[in-house]
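> coords please:
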Amino acid sequence: MTEQFDAFAAQCRARADAALKARLPAPDSQQPDLAEAMAYSLFNGGKRVRPTLIYAVGEALNAPQAAGLDTVAAAVECVHAYSLAHDDLPAMDDDDLRRGKPSCHIAFNEATAILAGDALQTLAFQLLAENNELSAILKVALVTRLAQASGMQGMVLGQAIDLGAVNKALDITRLERMHHCKTGALISASVAMAALVCEASDSQIQSLERYTRALGLAFQVQDDILDVTSDTATLGKHQGSDLKQNKPTYVSLLGLEGAQQRADELYREALDAIAEFNDSAGWLRALAAYIVQRNH
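The predicted structure is shown next:
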């Protein structure tokens, strides 16, 4: 299954990249660096986990070519890329390496990285609003879901909690809330938005939401494990950065073995959540395995 999933994931990356390239605005003649920084943030070797989830949901719901799936994938990746460009800034996580390359503010400058992130964030909502394949009601639902996941009820709140937790003790409940917001919210939104586009039933949406709630946490647990067990060259970012910044992690709270057990528990929770789906959800199951087995 690994080789088959690798091939599927590569197809999803190519499809998402094509969707992004087709939708990225042309550079402005007066300030071409802005568009260049946006493209740099979008096409710097990301795994495209969220688009892969989106397309896997399409497969699970027997609607792999549903109108709007590509736009949803592009919009979600715009938000994800903006968040990374901003997270790497000196005022935030202060990381100068992203996916083995200089972070956006290093490759350009801080002001350009901020503006590129701003432009990517707003582009995400523009893409959804301007899509002529979707009904007005569906557009509003998609914009609302992405906004909730991206803002102070989701990703931004999670980052704020993360920054506020440096040199402070968090228990496991608070740590998991932080990661449900910081990482899990956008992952959950990806699946929920794909399900809406594919006209899933309420029951199917609820099952998929449970799947992504477990998957989002599993993704972060594995990140914390890799921060201890991997190396900078493999990770594409500085190994041990959380430890150096004295941030609470699953490994610091549960120990390495405990964190690995937690990742396995979450993997099984994710599989249980989609047990009602037939073989068409095979890619969702394979993606869950990839999340907890990846080495970068």
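> only C-alpha atoms for contact and neighbour calcs from this point on.
Fine.
> select the longest helix from the chain.
The residue-count maximum for a helix in the chain (DSSP state H) belongs to helix 202-229.
> mind listing what's buried along that helix?
Neighbour-count burial for helix 202-229 flags 204-205, 207-228 (criterion: 16 or more other Cα atoms under 10 Å).
> another one to check against the first:
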Amino acid sequence: MAREKKRRSNGRRSPLAAAALIGAGLLITGGIYAGASAAIAATDAQTSASTELSIEDGQKLFQSNCATCHGLDLQGTDAGPSLYGVGELSVEFQLATGRMPLQMQGPQAPQKPPQFTQPQIDAMAAYVQSEAPGPTFPADEILDGEGDVAHGAELFRVNCAMCHNVSAAGGALTEGKYAPALTSTSALHIYAAMVTGPQNMPVFGDMNLSDEDKRDIISALLYQQESVSVGGFTLGNLGPVSEGLFVWIFGIGGLVAITVWITAKSN
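Predicted structure coming up:
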């Protein structure tokens, strides 16, 4: 009988080779996909930021990001209030300050970096205004900061200081709520807050404060934002509590330290 010739294997393949090849292929494919997606997203973001969006674009953005809580027809749901009558001014305020979309349920919606570009915000505001009209943007004159600063400061002390602090540094309210600081708030958002009454803030209509009064308050706050503190370190402008705490810790503490040092040196 003829002997059966044994085939020689040129190399032994590892059982992990197939898994390694599959893993390498997945990594390469995933890297290419991620790079392409990032490039496309960056292009879309630049395009949307450089072009003015239409009301139809605002409707699509609203339905994708807001309708879950506020309803497809702005009627509201158990998770969010109705938007009938809020107007474009309120929508711009809530989105541009980052309060909406709401991150989590709590006593108050905190301010955070906005999740949309300004053209996207304007498009959603225009859509809400077209479907459920409400307060709109004011004339440029109201926001110019050229009003009566002294009269505006007096109106602020009478109507706003009990919550926002006389220096507009903000303050605590009940049940975990708070009045935010106004030390860097824009003129438009100051006006929007007075007109729309977000969170716990009351609405200041024309019967309470006229447009000229609102202009004076805005002028006073803008003047205060730009002014330099002549008293030096402000300690957060929180009043005698923070000032007394500073004196107690550093003043009395410094005297105690000096007394101990003198006593130790004499001994």
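> for the two chains, what TM-score is obtained?
After superposition, the two chains reach a TM-score of 0.28 (TM-score structural alignment, normalised by the length of structure 2), with 131 aligned residues with a Cα RMSD of 6.4 Å.
> rewinding a little: show me what the longest helix of structure 1 is packed up against.
When contacts are defined as 3 or more Cα pairs under 8 Å, 6 or more residues apart in numbering; DSSP states H and E, helix 202-229 of structure 1 packs onto helix 172-179, helix 185-197, helix 250-273, helix 282-293.
> do that again at 10 Å, thanks
helix 172-179, helix 185-197, helix 232-235, helix 241-244, helix 250-273, helix 282-293 (3 or more Cα pairs under 10 Å, 6 or more residues apart in numbering; DSSP states H and E).
> can you give me the buried ones in the fourth one?
Within helix 241-244 of structure 1, the residues that count as buried by 16+ other Cα under 10 Å are S241, D242.
> what is that helix packed up against?
Partner elements for helix 241-244 of structure 1 (3+ Cα pairs under 10 Å, 6+ apart): helix 202-229, helix 250-273.
> now do the third one
With contacts defined as 3+ Cα pairs under 10 Å, 6+ apart, the packing partners of helix 232-235 of structure 1 are helix 202-229.
> so which residues of the stretch 1-150 of structure 1 form strands?
97-98, 101-102 (DSSP state E, counting those that start in this stretch).
> winner for burial among those strands?
strand 97-98 (a mean of 19; mean count of other Cα atoms under 10 Å).
> ok, which of the strands of the stretch 1-150 of structure 1 comes nearest L138 of structure 1?
strand 97-98 (34.5 Å; Cα to Cα).
> now for that closest one, which elements pack on it?
In terms of contacts (3+ Cα pairs under 10 Å, 6+ apart), strand 97-98 of structure 1 is packed against helix 104-107.
> ok now the helix it packs on, how far from the chain's centre?
Computed by Cα atoms, centre = their mean, to the nearest Å, the chain-centroid distance of helix 104-107 of structure 1 equals 21 Å.
> buried set for that helix?
So, applying 16+ other Cα under 10 Å, buried residues of helix 104-107 of structure 1: C104, H105, I106.
> need those residues in CSV with distance to S41 of structure 1, can you?
As requested, the buried residues of helix 104-107 of structure 1 are exported to CSV (distance: Cα to Cα, whole Å):
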residue, distance to S41 of structure 1
C104, 6
H105, 10
I106, 12
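> what is the neighbour count of R174 of structure 1?
13 (other Cα atoms under 10 Å).
> which residues in structure 2 form strands?
Assigned by DSSP state E, structure 2 shows strands spanning 171-172, 178-179.
> just name the most buried of the ones you listed.
strand 178-179 (a mean of 20).
> who does it touch, helix- and strand-wise?
helix 161-164, strand 171-172.
> among those, which is nearest Y223 of structure 2?
Set against Y223 of structure 2 and scored by Cα to Cα, these come closest in helix 161-164, at 16.0 Å.
> for the closest one, packing partners?
Against helix 161-164 of structure 2 (3+ Cα pairs under 10 Å, 6+ apart) you get helix 149-159, strand 171-172, strand 178-179.
> pick the most deeply packed of the ones you listed.
Of those, strand 178-179 is the most buried (mean count of other Cα under 10 Å), at a mean of 20.
> returning to what we had before: angle of the longest helix of structure 1 against helix 250-273?
Angle between the axes of helix 202-229 of structure 1 and helix 250-273 is 150 degrees (criterion: axes from the mean of the first three to the mean of the last three Cα atoms, to 10 degrees).
> any idea how far helix 202-229 of structure 1 is from the chain center?
Centre-to-centre, helix 202-229 of structure 1 and its host chain are 11 Å apart (Cα atoms, centre = their mean).
> return the most buried member of the helices and strands packed on helix 202-229 of structure 1.
Ranked by mean neighbour count, these are led by helix 185-197 with a mean of 25 (mean count of other Cα under 10 Å).
> pull the distance from it to the chain's centre.
With Cα atoms, centre = their mean, you get 11 Å for helix 185-197 of structure 1.
> tilt between it and helix 202-229?
150 degrees.
> check which helices and strands helix 185-197 of structure 1 sits against.
For helix 185-197 of structure 1, the packing partners by 3+ Cα pairs under 10 Å, 6+ apart come out as helix 49-60, helix 69-87, helix 136-150, helix 155-164, helix 202-229.
> buried sites along the shortest one?
Meaning helix 155-164 of structure 1. Under the neighbour-count rule (16+ other Cα under 10 Å), helix 155-164 of structure 1 has M155, V156, L157, G158, Q159, I161, D162 buried.
> just give me the neighbour total for the closest residue to the second one other than its chain neighbours.
This means V156 of structure 1. Nearest non-adjacent residue to V156 of structure 1, counting by Cα to Cα, 6 or more residues apart in numbering: S150, 6.2 Å away. S150 of structure 1: 25 surrounding residues under other Cα under 10 Å.
> now swap in W261 of structure 2 and tell me
11.
> need the helices for structure 2, in chain order.
Under the criterion DSSP H, structure 2 contains helices at 17-50, 55-65, 67-70, 87-96, 118-131, 149-159, 161-164, 187-196, 211-226, 240-246, 253-266.
> please identify the most buried of the ones you listed.
Mean neighbour count (mean count of other Cα under 10 Å) peaks for helix 87-96 among these, with a mean of 24.
> what's the angle between that one and helix 118-131?
150 degrees.
> helix 87-96 of structure 2 packs against which elements?
On a contact count with 3+ Cα pairs under 10 Å, 6+ apart, helix 87-96 of structure 2 meets helix 118-131, helix 187-196.
> which strands and helices sit next to the last one?
Same thing as helix 187-196 of structure 2. helix 87-96, helix 211-226.
> the first one now?
When contacts are defined as 3+ Cα pairs under 10 Å, 6+ apart, helix 118-131 of structure 2 packs onto helix 17-50, helix 55-65, helix 87-96.
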